[in-house]
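**Student:** Build the 3D model from these lines:
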Amino acid sequence: HKHKELMPDEIYKIFQDEYVNIETPYKLIDFLLKKEPDGTRSGTVEVEIDGKHETFDARGNGRLDAVSNAIQRELGVTYKDLTYSEHALELGQSSRAMAYIGITGKDGKVTWGAGMDTDIITASIQALFSAVNRMKAGK
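**Tutor:** Just a heads-up that it's a prediction; the model follows:
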């Protein structure tokens, strides 16, 4: 829209605003998942919806799958073909991780979201919430 070449910091800001840790209409508050004897993960996911806290039961073959199952069941969101990628943003123990998730809606459209956190699992779940929120917004 500016009819000019964008600088790297401008591109980064657009990416952050459009894809990373998108928190509306569903905001991830926390999750607690443990490994069951059969190898699955189960626990809870705490979500804020329109200022109200909700806690959902979660179960799946891994932490991301458990949260994905809870989102689809409890929020009535339907998607398939979850695509996932991650990488570190810096070196060292306190580095941040970036995760990217693409989900395919009922209409066949793929929607992407990104999550950033110092914990890769949290970044992955944030990316899933970002993708779901972007899908709900029609982006």
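
**Student:** alpha carbons only for contacts and neighbour counts from here, please
**Tutor:** OK.

**Student:** Please work out how many residues are found near T122.
**Tutor:** The local packing of T122 (other C-alpha atoms under 10 Å) involves 21 other residues.

**Student:** Could you also give me the structure for this second sequence? I'd like to compare it with the first:
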Amino acid sequence: GYQYMKESGTDYWEIPYLPIDPADVGREYEPIIRINSQSGKGGAAFVMSNNFGYDLPKRMHPEFSKLVQAKCEALERELIPKELFEVFEQNYLEHPMKYTLTRRKIYEESEFGKDYVHFKGRMKLDDGTELKLQGTGNGPIDAFFNALKSVGIDKYEFISYSQHAISQGSDSKAVSYIELRKPDGKNIFGIGIDANVNVASVLGVLNAINRAEATE
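**Tutor:** Model (predicted):
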């Protein structure tokens, strides 16, 4: 509801379960939003956006909400914003990796009036094996998917993508949210962060695959 009001510019207060604007009575939003095992999907996403600058796509809300609810149930209490971000970090930013990119190069090329994106790199497996990656596509994500297919990683389907900046200035970074479909038909999200938007997308794909591999 808050995001809708922000985007639509409406003057009417239309937030579900919150009959008045807290600012009208000298309050702020943060203390009112409770993050517990019964919280709705939007509460945790609001805190991630408002407190930490991560605008989780709506399709990702159910997945993240389940992780938050599991943490609340394990602790048997509500989470404060810092703990909410720790759930995000542990499940996305610091997740154990089966695959790690050790080298990467993404570049564009035009040929006969068509534009192509090429990906070249090396990837290390958790057993120490190193693979050479090379693929071409109509964009960085497509090129990386084709590079993965060249080494037999071809069981994931690309579903959705969104991206935004998480800092400002010349040293700003982009965060990419990548949704993939696993062989079992269930979807899973990955996150990539880098100063280069194309690299952030590639890292997001690999993050989703690493998370999927860990749950198998």
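
**Student:** Tell me which stretches of structure 2 form helices.
**Tutor:** Counting by DSSP state H, one finds helices in structure 2 at the ranges 2-8, 41-52, 61-75, 81-88, 140-149, 197-215.

**Student:** Now tabulate those in a markdown table and tack on distance to K173 of structure 2.
**Tutor:** Conversion of the helices of structure 2 to a markdown table gives the following (distance: least, C-alpha to C-alpha, whole Å):
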| stretch | distance to K173 of structure 2 |
| --- | --- |
| helix 2-8 | 23 |
| helix 41-52 | 14 |
| helix 61-75 | 22 |
| helix 81-88 | 18 |
| helix 140-149 | 17 |
| helix 197-215 | 8 |
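
**Student:** and L125 of structure 2, which of the ones you listed is closest to it?
**Tutor:** helix 197-215 (10.6 Å; C-alpha to C-alpha).

**Student:** average distance between the closest one and structure 1?
**Tutor:** Helix 197-215 of structure 2, aligned to structure 1 and superposed, deviates on average by 1.0 Å (mean C-alpha distance after the TM-score superposition for structure 1).

**Student:** Provide the aligned range in structure 1 for that helix.
**Tutor:** Matched against structure 1 by TM-score structural alignment, helix 197-215 of structure 2 falls on residues 120-138.

**Student:** how distant is that stretch from the center of its chain?
**Tutor:** Taking the mean of its C-alpha atoms, stretch 120-138 of structure 1 sits 2 Å from the chain's own mean (C-alpha atoms, centre = their mean, to the nearest Å).

**Student:** And the contacts of it?
**Tutor:** Residues outside stretch 120-138 of structure 1 that contact it (C-alpha atoms under 8 Å, 6 or more residues apart in numbering): 19-28, 63-64, 67-68, 77, 86, 96-103, 105, 111-117.

**Student:** Tell me the buried residues in it?
**Tutor:** By 16 or more other C-alpha atoms under 10 Å, the buried positions in stretch 120-138 of structure 1 come out as 120-135.
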